[in-house]
Every structure is written in C-alpha cells, then in structure tokens.
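Engineer: Dropping the sequence and predicted coords here.
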Amino acid sequence: MANIYGPVFHILARCRYDGNGCGAQEQGIKVPLENKFHDMVFGLVYDTFKRTKASKRQSISVNVIYASLPINYPEYIDRDCSSILTLDIFPTDDSVVGLLGAYDNLPRYHHNCVELGRLARLQVLPLRFNSLTGPIPTALSNCSNLQILQLSRNKLVGHIPWEFSKLSNLQNLYLWENRLNGEIPSSISNCTHLQIILDLDSNQFSGTVPLEFGKLLQLQKLVLWGNHLVSGSSSLPILEALTNCSSLEYIDLSLNNLTGIMPSTVGLLSTSLYYLGLALNELEGYLADEIGNLTKLAELQLRGNYFNRTIPSTLSILPNLERSYLNNNNLQGLIPRTLGQAKRLGLLALSDNMLSRQILDSLGDIPQLRVLLLHHNQL
C-alpha cells in the first residue's frame, strides 16, 4: 500500500451509545498515521455511523474521532452522513496540504461524506488554516442549520455568495486572510442571528459597508480592516447605521479607504462598545465630542488619518479608556488639561501631530500611564 495520505479528517459525529460499541469508548481517540492502523481507523469511523440506528442518529452524544484519510479508502466512509454536526478538515503538516486540492474538488476525495451542501444538519464547519483555493461554494447555503462557518486563512477567491442570505441560523462568519473581493453583499443582513459577523479582515473587498448591517440586532463584533472599503458619503453613514446594534462590543474598520468626518452619532453607539478602530484611513476634521458617551470604551484606534482640529476634552471622562492612539494625524492646539483625570489610561499616543505649547504637568497625574508618545509635534 502506498504511503499517501489525504488531510486529517476530524468528525464530531451525532451518535448515542447503544451497547454495540458506538459511543463513549471511541471518544477522544487519536490514531497514529501508520499503514497498519488504516483498517482499524476507518473501520472505526465506519462503525461510528453504521452501529447507530438511523432513529438514534438524531440524538446527540458527541464523539471525537481523529483519522488520517487515505485517498484510496473512500469505501470505509459511510454513505449517509447527513447527521454530522461538526466537520473539521485541516492538514497535519505542509506535506499534506496540497492533497486536499482545490476547494471545489473536495468532494472528489471524500465524495461519500463531504458533499458539503448535502449535510443538512451541519452546524459547525471550521476549515481554517488550509490552502483551500477557488471560490466559496454556493452549495454551502443549503446547510440551513449552519451556525458557525470558519474559512479563514486560506486562498479563497471571488465574492461572498449572495445565497448566504439563506443561512438563517448563522451566528459566526469568519473569512479573514483570503483573497476575496467585490462588494460585501447586503443580503447577509438576512442572517438575523449573526453575533460575530464578517471577520473579513485582510481581503480585497471594495465598495461601501452595507448599511443593512444595522438590522443585525444581535451583532457583537464587526471586523473589516485591511480591505478597500469606502465611506459612501462624507459622514461615515455606517456608524450611524450601527447605532441600532445595542449589543455591539467591537468595531474595526481600520486600513481601508474611508473618507469624511466622524459623525456626532458615534456617541450613540452601543454602551457595550470597548473597541473602536478607524485607523489608517483618510478621515479628517474634528474628533466628535460625543465620543465621550462611550463609557465602556477601552481602546480608541484613530491613528494615521487627517484629523486636524483639537483633542476633545471629553476623552478624559471615559472611565475605562486604557489605550488611545491619536498619533500620525494633524491634530492642533493644546493637550487638554482634563486628560489628567483619565485614571485608567495606560497608553497615550499623540506623536506626529501639530500639537503646540508646553507639555502639561497634569499628564503626570494619570496613575496608570506607562507609555506617552509626544515626538514630532511643536511642543
């Protein structure tokens, strides 16, 4: 037998122990990648499904099975895997990454068990950290029970399928570090259960951020940094749209092509917001005083823009602010004396601006301050 392996195949199978050997005894098994174990491994995968009656496959006692899947052993995989809850495929090392082949060809290797669109009960699909190529299959939209889709750090190209709007149970969507492009489809807002949405950083998405995201009332995290997104108007309308998301905790729109001014509606964002990232864009004008309403804010990332007014004194009333990055802008005037009241501030970056006059003694009153960057100003 040739010593050729496909990717590691990790199944969380729906299975209940019924006295026939399927269940608890197999939980947590990790099988060495040696030829002499092939029959045992794939007999075990096979038995996990075969020894469980169809009626009991709808009950759940999650078992974890690890196996190295030889390409020439498809006959060991049960033909009926519609009850799989979680399917996780990942490479063991660089030598097996290429064996997975293009994403669209995945069923060619595991056609009896991994025709993804036919896994009607599938809830979790983590395929991150592979070398998957090609477009995202639209067939995934047939997995109507899918809750978590993790395709990050691959080499996927093309657009996000608009058919994803059918995934009404989707809660978490991770697509970061791929080569995806085009506009982000507004139809994703139909996935009303999205909680950690569109971790889409480090792609090539263009166009505006869909205002329809404001309809995602359960939204907790929006990460879109490192794309080519634009504002759509002079006042960042996406920030106003997101004021409807009362559970929002994390926004990162950094490293895009956003232009315009910071709207006063920034102060109406969720009171749970602890991170606001708008760094490395082309925003200008003033920093809205209303930012002082974000009482849970712990980190403010505004570096690398063109803000050219004064620093708002309301920053000092943010009781949980720990890190404030305002460096590499065109901020002018005095450093507000009230910043000395920011009791939890540990990092204050004001370098590479146009701040003038003396360095205030009140900055020494900040008890937690460990990093203070003031170089390249007019102090």
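Structural biologist: Done, it's in. Residues are numbered from 1 along each chain as shown.

Engineer: From here on, just use CA atoms for contacts and neighbour counts.
Structural biologist: Will do.

Engineer: Show me the longest helix that occurs in the protein.
Structural biologist: Scanning the chain for the helix with the most residues, using DSSP state H, yields helix 38-50.

Engineer: Skip the chain neighbours and tell me the closest residue to residue 85.
Structural biologist: Spatial nearest neighbour of residue 85, chain neighbours left out: residue 122 (4.6 Å); criterion: Cα to Cα, 6 or more residues apart in numbering.

Engineer: Name all residues that make contact with that neighbour.
Structural biologist: 82-87, 143-146 (Cα atoms under 8 Å, 6 or more residues apart in numbering).

Engineer: okay, now the one to match up with it:
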Amino acid sequence: MPKMQSIDISSNRNLTGRLPEFPLISILQVLSLYGTNFSGKLPESLDNLKFLTHLDLYGCNFFGQVPSAIANLTNLVYLDLRHNYLRGSIPKSIFKLPRLEELYIGYNNFDSLKLDMFSQLKNLRGLDLSNMSLSFNAIDFPKQFPRGDANSSIPMLRWLLLQSCNISTFPEILKSQENLEYLDLSNNKISGAVPNWVWKKSLQYLSLSNNHLSSLDQFLSNQSLTSSQGSSPRPICNLSQLWYFNASYNNLSGSIPNCLGNISTLYSLDLQGNNFTGFLPNFVKAANLRILKVNENRLEGKLPRSLAKCTYLQVLDVGNNMMHDTFPFWLEKLPALKVLVLRENRFYGQIKRFKRKLFFPALDVLDIASNEFSGELSIDSLQATQLRSLKIGENKLEGKLPRSLAYCTKLEVLDLGKNMIHDKFPFWLEKLPSLKVLVLRANKFYGTIQVSVAENAFPMLRILDLASNNFSGELSVEFLQCLRAMMVRTDGNKAKLDYIGEENYQDSVTIVNKGLEMVLEKILTIFTCLDLSNNSFHGRIPEEIQNLGSLIVLNLSHNSFSGQIPPALENLKELESLDLSQNKLSGKIPPQLTSLTFLSALDLSYNNLEGSIPQSNQFNTFSNDSYRGNPRLYGPPLTRKCNEVGVPPSIPGEDVDSLVDGISDWKIVLIGYGCGMVIGLCIGYTVLNEMGNKWHDNCKRNGKRNGRRSR
C-alpha cells in the first residue's frame, strides 16, 4: 500500500490541538493546514518530510520559533507561515533552500531580518514580508533589498507583498522587476506621486491603498502632460493585464484616468476616499468589471450610461460625491448587481410606481440616503424582494410606508429616517424574520403603537429608532414584549466582533444622545438600542422594560413620562447609555441604578427629581449636566446642599455651548474609557471629527427635533 503524497485539511476549523511528531514519510510532498485551529510549537520532526515541496501553515495558531530543522527540506518550493504567532529569528538556513520559489512569512512577530539574505534564494518568485517589524524607511530600504537586475543573483519577482511595513518610499527593486504581477504596498507611509517605473505592463494586481499619495503619476505632479509630439500617454494606461486596482484612502486629486475604462481585464476598481474631481470615465471596454467603488470623492455629473453594458457588475458605490442625476433605473437589467450605493449626492426626482415592473434580480443593498428624492414613497414596482439592506433616509419622501416592504423577507436593515412619511406604526413589519435594524426617526409617524403579541413578532429586531415623530399614548407592555431579541443578553460575549453587513458594504447607523448625532460606521450584531425620544408618550415607564436585558442604549427623553424611575432598570446590566431627560419624572433617583457598572453616559436633566444623588460606582463619574434642571436634587456633583433645594431650573434653549458640554460627556464612550465598550467599538465617525460649522448648522436646522438642550 503506497504512502500518502498529499495531506490537505485546509479551512477545517474543527481541527485543534498540537501537531504530532512526524515519522519519516518518504513520499509526502504537500502538507496544507491552511486555516485550521492547530496551535503550539512547530515540531522539530518536520525535517523527516524530506520530499515535501509545499508547506502551508497560513492562519493557524502556531507560536514560538521556527525550527532550524526546516532547512533539511531541500525540496521545498512553497513555504507559507503567515498569520501565526511565530517569533524570534528566522533561521538563516531557510535562505539556503535551493528550490524555494515562494516565501510568505508576513504577519508574525519575527525579529529583525537582514534583507541581503534573499540574494541566496536564486529561484525566488514570490515574497511576503507584510507587517514585519523591520526598519523600512526611505533611506535604507532600497539599499538593504537586493536589486533584481543582471548583476544580482535574485531572479525576477512575480509577487511582492509589503503591506503594513512602515515604508515611506517606493522600493527601488521595482525598477527592474519587469515581470511583476502582484504588488501590495497598502497601509504604509508612502507619499507624493507614483513613480512612472511602478507601472509595469505585467501587473495584474496592484494595491496602494491607505498611503499618502498625491498623484497617480509623475507626469501630473510635474504638470508636463504634453511633449513636442503631442500628448504624452499616462503610464497607468499601459496596464493592459490589470484585473485588480486599489488606490483607496490616499490624497489623490485631479480626474480619474479615462483609460481605466478601457482595460478589458479590469475586475475590481477601488478609488474611494480620495479627492478626485470631474466625471466618472466611460467603462466602454471594461466588460469584466465586477466592483466599482469611487465613494468619498468630489465627483460631479451623471452616472455614465456605459455602466449598463458591464453585465458582470456586482458592486456600484458612488456615495459621498456631488453627482447630479435621476435614479438610474437603466441599471435594472444588470443580472449580477448586488450593491447599489448612491448616498450623499445630489440625485433627485421621484421614485414612483411605473406602468411596467422594474427588475433588479440580485439586488442585496440599496442605499440612496441623503439625496433629493421626493414624492410618494413607492417600491411596489421594484421587484427586489431579496433586499437585505434598504436605506432611503434624509430625502424628501412622503406619503405612507409601502406595504410591499412586507414581502422583503430577507430584509435586515430598514432606514427611513428624516423624511416626511405620514403613517401609523408599521406593525405589519413584525413578521419579517431577519429584520435587525428599523429606523423611522424624524418623520410624521403618529398615533399609539399597536403591535401584536405573537411569538414570532419582530424576532430579530435589536435596533429600533422611533425618535422625533408624533407617537403618543402610554408605552404598552405588549409593545415591550415584542422586542424579544433585545431580551437576549450577550453574557460577556462582547469580544465577538461580528458586524451587520457584508464584504463590499458595511451597514452603519446613527444614534442620538444628549442631542448629538453619532454615526456607528460598523454595527456589532450584539448592539441593541431603543430610542423613543422626542415624541408624546406619557404615563409611567413600565417596569417590564427590565426584560430588555441586552439593551446598550435607552433613550426616552423629551416625552411626558411621569412617576418614578423604575428601580427595575438595575436589571439592564448591559446598559451603557441612559437618557431620561426632559420628562416629568419625580421622586428619588433609585440607588439600585448604581449597579449598572457598564453605564458611561447618563442624562436625567430637566425632570422633577428630588433627594440626594446616589454616590457609588459609575455615578461618581457623571457631571453636573446629568442632573441639571432638577431643583430638588442635591449632593455631588452638584454644589447644592440639602438646605438649598428648590432653586428654579434654567429653561432649555438654543445655547450652542451646551453642545460642547455634551461632547465632553461623550468622550468617555467614544475613546473607550470606562465601560462604553460596545459603542466605542462601533464608533467610527463622530461629532469629535467635525466640531465646527457642520454641527452648528445641523443644530440650527433641526432645532428641537434633534432633542438639543442647553444651559
């Protein structure tokens, strides 16, 4: 019976434990443990596998040093040790392996490495040093690395990965690497223009993302676009084999090269997060284009109709630009389109019922928020029942909520905030089996909240935002009983960072506390929020709210709730933010609330509370603003003594200074101090990034609707 020549158990996460000692297996040539859960140290007995040609240990949990015995694997062609916890020095003997063609050792904790050792690998074709703790910089990196020219023993590289290496210049080795196919220089500190010698005709994969680049070529930076023979071609236009190009999040400006639309092999183009201006190029010849991301630039004009010919297109993201166009119904027949993002542009017009049906057969995400769409909201003619995320907030849409949404049974995120929709609470959405996020904020919804108490009502809903509407009546126990997903506690599993979204689109949500809007760029699946602020709810806060044990944010401010604060709120053990301000609550602050040790933000201002403020745990960290407007409260942090109670509260007005106070209160949450961990993990872009005119204007525009308060 012959012995095995190959063992491939890659991507099997059920395989755990340490690797056994290897016997002398004379024929074994391939050992792949890619993505398994093996751990421990690499066994010295690896050298028994003398005929091994491929060793793939990517993404396991191995630690310790690489055994020097690996040098005995003289037939080794492929060695992948990436994404482990290996440390110490790389054995020098590895650089003497005579047949080694691909060496991937990035994302470990190796000590310093002398790069001239690579000159001994005469057959080297692929090299990954990503995230290596090496002293790469603009001065010594080109000198340390051997040049791939006729005077060097190192051959022509085809794959070079130097991601997150702290380098600040393009390595000069690239000048002579005419066969380079795969180049990753992302997440470094490279600035200025891309040298013309970087653009190799052989390049198929190129990532320059997250650097400080200002121009895609030196011609532009030198402003020498013409010659005596006419216009000089841009070097980037020579990439006839390119299928992946990522230059996202740099400082690139000017126009997007039109020639990118003529590369027939182009599969993915990502230019998001730059300063590109002008128009999108026509993608006449880019018939294989799957992914196009140009969001977060300053592009103008209309969407090029040539995109309708990109029949393989899956992702189209032009969000956060200045494009001016009507809704692109002409994209409806693209059979593979899954993600369509138009948000924060100047798209306009009505999305109304057409005589014929509109088919988006594969659409998973539709994000058209923050535009100028108007008229009645109607998606009856939009046959996209497979939608997972629908965001149409911050437009001028009106009318009633389309009942056809009840057929979107895969819907996870529905954001209709900041429109003019006039309707009752959409209790008919209760049977959507996957709905996790429902945002109806700042519309004209009205009436009491009528919901069913069926066992399957809102089975997955974890974020419900009904703020700034005209809802009224008492907060019913039946309503709270519907929010079953908010009752399931995480039991300390906050470290499990699963987010709502997918690879090519990250769902976000805006939460409001103390009158400040904060965008959670990523939504943890464990994040829970109930916001009923700025409505006309009255009566007592039901004690049954304690059953929502997984709540992280609870905002009942700016209503007419009366009676005492329920001591049962102490059972909301996950709570990080509690806002009960501007109600008619009375009595003492329950001392039981001091047991909420995750609480990072508290606002009880402008009620009729009395007595001493509890002094324990998190309550020792809250400022005066948490209690202002309660003249019968006393004790720290208030300077008022018990014999000074009864001073009339100041009236909430339009004092912008209170916003700054609010920002200070939120710093604990935003930068991760205290226990505001979930909000801290989710927060991406916050008001701390733009404390100037944007928020000042926003406050003026939204007024009381945003629940702003001042001194």
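Structural biologist: Noted; the coordinates are in hand. If you're wondering where the values come from, they're calculated on a predicted model, not measured in any experiment.

Engineer: Now the TM-score, please.
Structural biologist: Here the superposed chains carry a TM-score of 0.76, computed using TM-score structural alignment, normalised by the length of structure 1; 326 aligned residues with a Cα RMSD of 3.3 Å.

Engineer: one step back: need the counterpart of the residue nearest to residue 85 of structure 1 in structure 2.
Structural biologist: Mapped onto structure 2 by TM-score structural alignment, residue 122 of structure 1 lines up with residue 337.

Engineer: helix or strand for that match, which one?
Structural biologist: Assessed by DSSP states H and E, residue 337 of structure 2 sits outside every helix and strand.

Engineer: roughly how far apart are it and residue 127 of structure 2?
Structural biologist: The gap separating residue 337 of structure 2 from residue 127 of structure 2 is 35 Å, by Cα to Cα, to the nearest Å.

Engineer: One more: residue 610 of structure 2?
Structural biologist: For residue 610 of structure 2 relative to residue 127 of structure 2 (Cα to Cα), the value is 69 Å.

Engineer: same thing with residue 254 of structure 2?
Structural biologist: According to Cα to Cα, residue 254 of structure 2 stands 33 Å off from residue 127 of structure 2.

Engineer: try residue 55 of structure 2
Structural biologist: Separation of residue 55 of structure 2 from residue 127 of structure 2 (Cα to Cα): 15 Å.

Engineer: biggest helix in structure 2 by residues?
Structural biologist: helix 657-670.

Engineer: Where does that one end up in structure 1?
Structural biologist: Aligned by TM-score structural alignment, helix 657-670 of structure 2 falls on no residue of structure 1.

Engineer: downstream neighbour of that helix in the secondary structure list?
Structural biologist: As assigned by DSSP H and E, the chain's next helix or strand after helix 657-670 of structure 2 is helix 677-682.

Engineer: by contact count, what packs against that next one?
Structural biologist: Using 3 or more Cα pairs under 8 Å, 6 or more residues apart in numbering; DSSP states H and E, the elements in contact with helix 677-682 of structure 2 are helix 657-670.

Engineer: got the buried residues for the helix it packs on?
Structural biologist: Counting neighbours by 16 or more other Cα atoms under 10 Å, one finds that the buried residues in helix 657-670 of structure 2 are 658-659, 662-663, 665-670.

Engineer: Then stretch 306-321 of structure 1?
Structural biologist: Within stretch 306-321 of structure 1, the residues scored as buried using 16+ other Cα under 10 Å are 306-312, 314-321.

Engineer: what does it contact?
Structural biologist: Stretch 306-321 of structure 1 is contacted from outside by 282-300, 328-345, using Cα under 8 Å, 6+ apart.

Engineer: Where in structure 2 does that stretch align, residue-wise?
Structural biologist: Going by TM-score structural alignment, stretch 306-321 of structure 1 sits over residues 560-575 in structure 2.

Engineer: what does residue 597 of structure 2 align to in structure 1?
Structural biologist: By TM-score structural alignment, residue 597 of structure 2 lines up with residue 343 in structure 1.

Engineer: Can you tell me the closest non-neighbouring residue to that match?
Structural biologist: Nearest to residue 343 of structure 1 is residue 366, by Cα to Cα, 6+ apart, at 5.5 Å.

Engineer: count of residues packed around the one you found?
Structural biologist: Burial measure for residue 366 of structure 1: 16 neighbouring residues, criterion other Cα atoms under 10 Å.

Engineer: gap between it and residue 168 of structure 1?
Structural biologist: From residue 366 of structure 1 over to residue 168 of structure 1 (counting by Cα to Cα), the distance is 48 Å.

Engineer: what does residue 292 of structure 1 align to in structure 2?
Structural biologist: Match for residue 292 of structure 1 (TM-score structural alignment): residue 546.

Engineer: tally of neighbours for its match?
Structural biologist: Applying other Cα under 10 Å, I find that residue 546 of structure 2 has 19 neighbouring residues.

Engineer: In three-state terms, how would it be classified?
Structural biologist: Using DSSP: H, G, I helix; E, B strand; the rest coil, the structure places residue 546 of structure 2 in helix.

Engineer: Kindly provide the distance from it to residue 395 of structure 2.
Structural biologist: Residue 546 of structure 2 sits 36 Å away from residue 395 of structure 2 when distances are taken as Cα to Cα.

Engineer: Quick one: classify the aligned residue in structure 1 for residue 317 of structure 2 as helix, strand or coil.
Structural biologist: When structure 1 is aligned by TM-score structural alignment, the residue opposite residue 317 of structure 2 is residue 88. Following three-state DSSP, residue 88 of structure 1 is assigned to strand.

Engineer: Would you check that residue 88 of structure 1 makes contact with residue 129?
Structural biologist: No: taking contacts as Cα atoms under 8 Å, residue 88 of structure 1 lies outside contact range of residue 129: 11.0 Å.

Engineer: coming back round to it: residue 161 of structure 1: which of the contacts of residue 122 of structure 1 is nearest?
Structural biologist: Closest approach to residue 161 of structure 1 among the contacts of residue 122 of structure 1 (Cα to Cα): residue 143, at 13.6 Å.
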